[in-house]
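Participant: attaching a predicted model along with its sequence, questions to come.
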Amino acid sequence: MLGGLGGGGTGGGLLQGLMGGLGGGTDNSGGGGCKKYKIISARGTGENQARPTGYAGFISGVLSAVPDGGNYEVRYAADVNYATGPGVGAADAIRYITEQHSSCPKQMYVLIGYSEGAMVITQLMNKPSLPAENVVAVVMYGNPYFKGGAPQNSCGAKGGAGVAAATGISMPAKFSSITFDCCNPGDMVCQTAGTMITHLTYPRSANEQAAIKFAVEKIKAGKGVDAGSGGTSTDSSKSAAGGGLQSLLGGLGGGGGGLSNLMGGMGGLGGSGLGGLGGGGGGLPGLGGLGGGSKRRRARQ
C-alpha cells in the first residue's frame, strides 16, 4: 500500500492490479448536502484519488447497512513524501469537515485510513478544531503509527510497532473507544518486520467485515467523543529527531532513502519482485514492483 502501488502510470495502484474487480468505488463528491453521516476516507500511497480500492468494500458495506450516508475522499497526493504528505491530507480533511459542520451540525463522521491514509487520519484526530463529538467511528488498516498494547488494537497484532511509531505521533486517547486499529501479524508497515503482501490482505477479509460491523454499530449508537475527555497526543507538526519521518526510516530500504526507497517509486507491474524492498534484489517473485509516477485524477467536491 505504501509506495506507489502503481501499474504502468495510470494511477490504478497495486491493489487494483492484485485485487482488480474489488468493485464499488466511492462517492468522491462527498455525497452532497447534509447526511446522517459522512465517511471521510484517506487512501494509501499510489491509490487512485477518484476510485481507491483498498477500503471500497468497507465503504460500500457501511453505506449499504446504514441509509443516508455519504463519502468524502481526502484530497492529497498520496505519494512517498511521508514527512509532509499526511499533514496535507489532514488539512484537507479538517477543511471539509469544518465546512460541513457549519452547515450540518448534527452530521456524524466515520474516519477510515489505509496505510499512509491512516497517518492522515491520525493527524486529523489531533486537530483541535475537529468536532470530536460528531466523530462516531475510526477505522485504520496497516497503520504506520501503530503501537502495541493500545486498547484500540482490534485485529491479530496486539504488540509491536509500526514503521512510523517512533515519530511520537499517535491518536488522542479519547478516541480509543470508537477506534478499530487493524494490524495483521507480519504486516511490515504496522509491525516493521514482515512483508508487503500481508499489508495488502485487509480488503475482502474477515477483518474488513468486523470493521464494517464495528462502524455500523457506532453509527447506530450515535455517540461521538466527549470533546473534553482524555488528552491529545503528540501534535502532528512535531517530528522525531533526525529530520522527521523520512530520515528516521532511512536505511530500511537498504540505504538511506527511508520509506521512499523501501516502498516507493518502484516500477510498474510485471517485474520480478518487490523492487527495492531490502535493498533492491529480486524481491518477491510475481509482485512486479510497486509503481510510482502514476497519474492521479482530482476528485471534485
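Facilitator: Received it, and whenever you're ready, just let me know what you need.
Participant: all contacts plus neighbour counts: C-alpha atoms, from now on.
Facilitator: Will do.
Participant: and stretch 84-92, what's buried?
Facilitator: Gly85, Pro86, Gly87, Val88, Gly89, Ala90, Ala91, Asp92 (16 or more other Cα atoms under 10 Å).
Participant: and the gap between the third one and Ser260?
Facilitator: Pointing back at Gly87 there. Taking Cα to Cα, to the nearest Å as the measure, Gly87 falls 17 Å from Ser260.
Participant: next one: the fifth one
Facilitator: Using Cα to Cα, one obtains 18 Å as the distance from Gly89 to Ser260.
Participant: please apply the same query to the first one.
Facilitator: Using Cα to Cα, one gets 12 Å for the distance from Gly85 to Ser260.
Participant: and the helices in this structure?
Facilitator: With DSSP state H, the ranges of helices along the chain come out as 14-18, 56-65, 85-103, 116-125, 188-191, 196-199, 206-221, 245-248, 258-263.
Participant: out of those helices, deepest packed?
Facilitator: helix 116-125 (a mean of 29; mean count of other Cα atoms under 10 Å).
Participant: which strands and helices sit next to it?
Facilitator: If contacts are counted by 3 or more Cα pairs under 8 Å, 6 or more residues apart in numbering; DSSP states H and E, helix 116-125 sits against strand 37-42, helix 85-103, strand 108-114.
Participant: could you dump these to CSV with distance to Ala137?
Facilitator: Converted to CSV, the helices and strands packed on helix 116-125 look like this (distance: least, Cα to Cα, whole Å):
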stretch, distance to Ala137
strand 37-42, 9
helix 85-103, 15
strand 108-114, 5
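Participant: among the ones you listed, which is nearest His199?
Facilitator: Proximity to His199 (Cα to Cα) singles out strand 108-114 among the helices and strands packed on helix 116-125, at 9.6 Å.
Participant: tilt between that closest one and strand 37-42?
Facilitator: 20 degrees (axes from the mean of the first three to the mean of the last three Cα atoms, to 10 degrees).
Participant: about what we covered before: quick one: which of the helices of the chain is nearest Ile40?
Facilitator: For the helices of the chain, distance to Ile40 was read as Cα to Cα. The smallest value, 7.4 Å, belongs to helix 85-103.
Participant: next up, a structure to set beside the first:
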Amino acid sequence: MRIIGNGRIWQRSAAVVLAATALTGTAVGGGSAAPAATCSEVHVVAARGTNEPGGAWSKYHLGTVVGNPVYNAIDAALAATTTAYRVNYPASLTQPMSVQAGNRDLVDHVVAQAAACPEQKFVLVGYSQGANVVANSIGISSAGAKVGGPIVATLPASVEPRIAALLLFGNPIREIGKAVTGTYAERTYDVCNDDDPVCDPGGGNWNVHLHYTRFAGEAADFAAGRL
C-alpha cells in the first residue's frame, strides 16, 4: 500500500463483477446537478468508481466502497456542518464520454455551489474512474489511463483556494506515472493498494481494487487537518 499526500465491502462475487467490468461495465445512474439547498460549512463532492453502487441506504448515495464511508468519517471528524453531492455521470466503461461527463458535472456543480455559498469549503473525493474525474477537473488529464479521457472543464482559479482537500483512491493516472502536482499537491491524499491493476504499475489482483473502505478514517483526518 502506497500513499501520496499525508503518507500512500463487497463479497467476493461482487469483486469478480467489478473486475470483469474493467472491460465490459455498465452505467449506474447519477444524482441531481442542482446545488445543495443549504450552505453547510463543508461540502463533499464525490465521484464514484465504475459501476459502484451508490448505496440505497445512504443519505447521499455517494458510493458503497469509498464515497459513503469517507463522507461519514468526515462528518464525524468535523465540528462543522457538512453536506455532500454525488457527481452525476455514468461511471461506465461502455459509454466513451463517461469521464468527460463527470468532469463537466463536477466543475459545473462546484462553480454553482461556490457562487451560492460564498463561505463554503470543498472536499473532492474520487475512486477509480471517479479519481480521473477529479484529476481532469483540476487540470491533470487522465487521457491514456484506465477509464480515462481528455479534460473538458477545469475549476477556475477563483474557486481553487476553497478546495480544502482532494481524496483519491485507486487513482488510475498513477498506473501511467502521473500524480497530482502543483497547487493542489499538498492538499491531496492519494492511496493505491499494492498489486491494484488500476493504479499500481504491474498490478494484477483485481480484488484489492475493492478494498479502500479501510482508509476512510485516515482520509477524513487528512481532510480535517486542512479545513
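Facilitator: Yep, it's here. Note that the structure is a prediction, hence the values are computed from the model and not measured.
Participant: returning to what we had before: quick one: which of the helices of the first structure is nearest Asn48 of the first structure?
Facilitator: It's helix 14-18; of these, that one is closest to Asn48 of the first structure (Cα to Cα) at 9.2 Å.
Participant: quick one: list the elements packing against that closest one.
Facilitator: Partner elements for helix 14-18 of the first structure (3+ Cα pairs under 8 Å, 6+ apart): none found.
Participant: show me the contacts for the residue lying closest to His61 of the second structure once chain neighbours are set aside.
Facilitator: The shortest distance from His61 of the second structure to any non-neighbouring residue, by Cα to Cα, 6 or more residues apart in numbering, is to Gly54 (4.2 Å). By Cα atoms under 8 Å, 6 or more residues apart in numbering, the residues touching Gly54 of the second structure are Arg48, Tyr60, His61, Leu62, Gly63, Thr64, Asn68.
Participant: out of the residues you listed, who's the most crowded?
Facilitator: Arg48 (34 neighbours; other Cα atoms under 10 Å).
Participant: tell me how far whichever residue in the second structure pairs up with Leu200 of the first structure lies from Ala220 of the second structure.
Facilitator: The alignment partner of Leu200 of the first structure in the second structure, by TM-score structural alignment, is Leu210. As defined by Cα to Cα, Leu210 of the second structure lies at a distance of 19 Å from Ala220 of the second structure.
Participant: from Asn184 of the first structure, how far out is the corresponding residue of the first structure for Val45 of the second structure?
Facilitator: Applying TM-score structural alignment, one finds that Val45 of the second structure aligns to Ile40 in the first structure. In this view, Ile40 of the first structure and Asn184 of the first structure are 23 Å apart by Cα to Cα.
Participant: same question, Asp92 of the first structure
Facilitator: In terms of Cα to Cα, Asp92 of the first structure sits 29 Å off from Asn184 of the first structure.
Participant: OK, contacts around Leu155 of the second structure?
Facilitator: Val107, Val110, Val111, Ser137, Ile138, Gly139.
Participant: among the residues you listed, which one sits closest to Leu166 of the second structure?
Facilitator: Closest to Leu166 of the second structure, out of all of the contacts of Leu155 of the second structure and judged by Cα to Cα, is Ile138, at 9.9 Å.
Participant: out of the contacts of Gly54 of the second structure, what pair is the most spread apart?
Facilitator: That would be Arg48 and Tyr60, which, of the contacts of Gly54 of the second structure, are the farthest apart (Cα to Cα) at 11.8 Å.
Participant: overlap of the contact sets of those two?
Facilitator: Joint contacts of Arg48 of the second structure and Tyr60 (Cα under 8 Å, 6+ apart) are Gly54, Arg86.
Participant: can you count the residues close to the alignment partner in the second structure of Asp187 of the first structure?
Facilitator: Counting by TM-score structural alignment, Asp187 of the first structure lines up with Asp196 in the second structure. Neighbours of Asp196 of the second structure under the rule other Cα under 10 Å: 24.
Participant: what distance do you get for Asp196 of the second structure to Gly203 of the second structure?
Facilitator: The value you get for Asp196 of the second structure to Gly203 of the second structure, if Cα to Cα is used, is 5 Å.
Participant: repeat that for Val65 of the second structure.
Facilitator: Val65 of the second structure is 20 Å from Gly203 of the second structure, by Cα to Cα.
Participant: nearest spatial neighbour of Ser92 of the second structure, chain-adjacent residues omitted?
Facilitator: Nearest to Ser92 of the second structure is Ala27, by Cα to Cα, 6+ apart, at 4.5 Å.
Participant: contacting residues around Gly117 of the first structure?
Facilitator: Ser41, Ala42, Arg43, Gly44, Thr45, Ala78, Pro86.
Participant: hmm, which of these are the buried ones?
Facilitator: Taking 16+ other Cα under 10 Å as the criterion, what is buried in these is Ser41, Ala42, Arg43, Gly44, Thr45, Ala78, Pro86.
Participant: that older thread, do I have it right that the match of Leu200 of the first structure meets Val65?
Facilitator: Yes. Applying Cα atoms under 8 Å, one finds Leu210 of the second structure in contact with Val65, separated by 6.8 Å.
Participant: next, Ile3 of the second structure: secondary structure please.
Facilitator: The three-state label given to Ile3 of the second structure by DSSP: H, G, I helix; E, B strand; the rest coil is strand.
Participant: hang on, isn't it packed against Tyr189?
Facilitator: Yes. Between Ile3 of the second structure and Tyr189 a contact is recorded at 7.0 Å, counting by Cα under 8 Å.
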